[in-house]
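Sequence and computational prediction follow.
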Amino acid sequence: MRFKLYIEYEGTRYSGWQIQKNAKSIQGKILEAAEKIFGKIKIELKGSGRTDAGVHALCQVAHLDVDTMLAPEIIRIKLNDELPFDINILEVEKVNQKFHARHDAKLRSYIYQISTRRTAFGKPFVWWIKDKLDFDKMNKAAKLLIGMHDFVSFSDKDEEEKSTKVFVEDIQLKKENDLILIRIIASHFLWKMVRRIVGVLVEIGRGKLNENDVKKFLETKSNEPAKFTAPPSGLFLEKVIYENEKLSNDFSALIKIYSFTKKQTKNS
């Protein structure tokens, strides 16, 4: 039987989603929990895609193959009983055996959080930037990245990727009190692509890069964006979008959970 899992996690303590030797991963922890529940029968768990070390997920999607008579809700409860505090199964549903969490995904969205003030509580979830950022310049430059482009300058070499061309559906920037939120929606993402896009936009906000630099990075392979890679702490896999699903333009889900900025304080 195949089950679709909706998963949230705080990635701070993990090497990422994918199982790795001698490293703690989200996929590995869920498989460990499943083995405790189902015993030694064959179990497979496939995610919609990888997230890097330290990156979080509001709603990662995976499919679980296991021969069981347990109802989806019972599976959810039992998995959560075995999982550590920073991984939570939001929902489990039975799906057709042909469903594939990765191959059937149409779009994926990530949100990056930048804090414009020092915070005692939000450090694991933001990139705190002391410098004043020009939001309008960042927003304008981000639009240049929309569409089909070669993002080789924004990624590290990955043997699993056959092409560095990616279709970016949209990039949205929003100010929310002391937060700058950057949402990127695309067909898929290359290794470190989102964090390097964010890093370049921040340099534009600082006034150290401009729109022409963005055009140059898209037209010619450059190692320069690697110097500006944003830390993983502020990055969230927001949603994986499948056939007949839509993504809301509302940022409220993220803001509601991590809005440590509601109480205004003096920047320091």
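Structure's in. What do you need? Numbering: from 1, shown residues only.

use CA for all of it now, contacts and neighbours both
Fine.

any idea how far Lys123 is from the closest residue in space to Leu173 that isn't next to it in sequence?
Using CA to CA, 6 or more residues apart in numbering and skipping the chain neighbours, the partner closest in space to Leu173 is Ile182 (4.6 Å). Distance of Ile182 to Lys123, given as CA to CA, to the nearest Å: 17 Å.

ok, now Ile114?
Distance of Ile114 to Lys123, computed by CA to CA: 10 Å.

out of these two, which sits in the more crowded spot?
A count of neighbours by other CA atoms under 10 Å puts Ile114 above the other of Ile114 and Lys123, at 23 against 14.

Confirm the more buried one sits in a strand?
Yes: Ile114 forms part of a strand when assessed by DSSP: H, G, I helix; E, B strand; the rest coil.

I figured it hits Ile129, correct?
Yes: with contact defined as CA atoms under 8 Å, Ile114 counts as touching Ile129 (7.0 Å).

Presented hereafter is structure B, for comparison with structure A:
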Amino acid sequence: MRYFIELAYFGKAFHGWQIQPNAPSVQEAVEKALSTVLQKEIEIVGAGRTDAGVHAKQLYAHFDLEQEFDEEHLVFRCNSLLSRDIALKRIFKVKPDAHARFDATSRSYEYHIHHLKDPFQYEYSYYLKREPDLKKMNKAAGFLKNYTNFKCFSKSKTDVMTYNCKIEEAVWKKENGKLVFYITADRFLRNMVRAIVGTLLEIGLGKIEVEEMHEVIKSQDRGKAGTSVPAHGLYLTKIEYPNIEVN
């Protein structure tokens, strides 16, 4: 039987989602908790990989297990073993061929920026001393929906079959004195959101013109895009799936 896990985590203490040698990861911590409670070696497959320091308000993973168990009790016991930085929200049965990564139809991220000095924001938001031009950034962000190849925003030497992504939403909003960038696509490349935000900030701070966004994307050259912004302002917020849950 296949089960999905819905979880959230604060990424500061981890070197990303994926298991790595000699570095703590979210995947490793969750597998260890599940294996301890179920007294059976459990391997999980995540919906995607977040980089070191990136947070997730919602992420899914799946695992297979034939023995029966109480889902709510398993969530409770695993949460008691996990650090305060990781929280399992629920575990539920899905169709046997449901896949946490390949069945996801869209993923959404937020990037948070504050420009007024605030000691309570530094671990959750990127501090930018100057406030960028929101109108210019939104105009440039709108161009993203006209393209599909985003190699220019992908981390170099990434082993992928395609650089194509379909962006459904890309917009900046001002909320409670902060700037928040919302972006949704069917898939994302490694480092893509942070590189997009870095490029848009260069536009918002007047370092490059709005229309240059077209040339950056068409170049397919990571060196033409802006510097990646820090990981701690980035949140994976939502993953959408078709009807995969077993009623």
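The structure has been received and is ready for your questions. Being a predicted model, the structure only gives us computed values, none of them experimental.

which part of the second structure lines up with the one helix or strand the residue nearest to Leu173 of the first structure maps to?
Per DSSP states H and E, Ile182 of the first structure falls inside strand 179-186. Counting by TM-score structural alignment, strand 179-186 of the first structure pairs with residues 178-185 of the second structure.

average offset between that stretch and the first structure?
Aligned to the first structure and superposed, stretch 178-185 of the second structure gives a mean residue distance of 0.5 Å (mean CA distance after the TM-score superposition for the first structure).

can you give me the helices in the stretch 51-200 of the first structure?
With DSSP state H, counting those that start in this stretch as the criterion, the stretch 51-200 of the first structure has helices at 72-82, 135-142, 193-206.

closest to Asp170 of the first structure out of the ones you listed?
Nearest to Asp170 of the first structure, of all the helices of the stretch 51-200 of the first structure, is helix 135-142, at 9.1 Å by CA to CA.

angle of that closest one against helix 193-206?
Comparing the axes of helix 135-142 of the first structure and helix 193-206 via axes from the mean of the first three to the mean of the last three CA atoms, to 10 degrees yields an angle of 140 degrees.

what does helix 135-142 of the first structure contact?
Applying CA atoms under 8 Å, 6 or more residues apart in numbering, the contact partners of helix 135-142 of the first structure are 171-173, 201-202, 204-205, 210-211, 214.

Just the buried ones from those, in ChimeraX syntax?
Buried subset of the contacts of helix 135-142 of the first structure, written as a ChimeraX selection, criterion 16 or more other CA atoms under 10 Å:
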select :171,173,201,202,204,205,210,211,214
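
Just give the nearest non-adjacent residue to Pro230 of the second structure, would you?
Nearest non-adjacent residue to Pro230 of the second structure, counting by CA to CA, 6+ apart: Tyr126, 6.9 Å away.

Now do the strand holding Ile182 of the first structure: distance to the chain's middle.
Distance, stretch centre to chain centre, for strand 179-186 of the first structure: 10 Å (CA atoms, centre = their mean, to the nearest Å).

hang on, the earlier thing: can you check which of the helices of the stretch 51-200 of the first structure gets nearest to Ala62 of the first structure?
The closest of the helices of the stretch 51-200 of the first structure to Ala62 of the first structure is helix 72-82. By CA to CA, the value is 12.9 Å.

burial measure for Glu93 of the first structure, as a count.
For Glu93 of the first structure, the neighbour count with other CA under 10 Å is 15.

what about stretch 31-46 of the second structure, how long is it end to end?
End-to-end distance for stretch 31-46 of the second structure, by CA to CA: 11 Å.

who touches it?
Surrounding stretch 31-46 of the second structure, the residues in contact under the criterion CA under 8 Å, 6+ apart are 27, 59-64, 74, 77-78, 81-82, 100-101.

one more time with 10 Å
3-5, 17-19, 26-28, 30, 59-65, 67, 69, 73-75, 77-82, 99-102 (CA atoms under 10 Å, 6 or more residues apart in numbering).

Any of those residues buried? List them.
For the contacts of stretch 31-46 of the second structure, buried by 16+ other CA under 10 Å: 3-5, 17-19, 26-28, 30, 59-63, 74-75, 77-79, 81-82, 99-101.

circling back to that earlier point, thinking the residue nearest to Leu173 of the first structure is in contact with Ser115, fair?
No: look at Ile182 of the first structure against Ser115 with CA atoms under 10 Å: they stay out of range, at 11.5 Å.

Could you name every residue contacting both of those two?
Shared contacts of Ile182 of the first structure and Ser115 (CA under 10 Å, 6+ apart): Gly234.

Now for Asp67 of the first structure: which residues touch it?
With CA under 10 Å, 6+ apart, Asp67 of the first structure has these contacts: 1-2, 38, 41-43.
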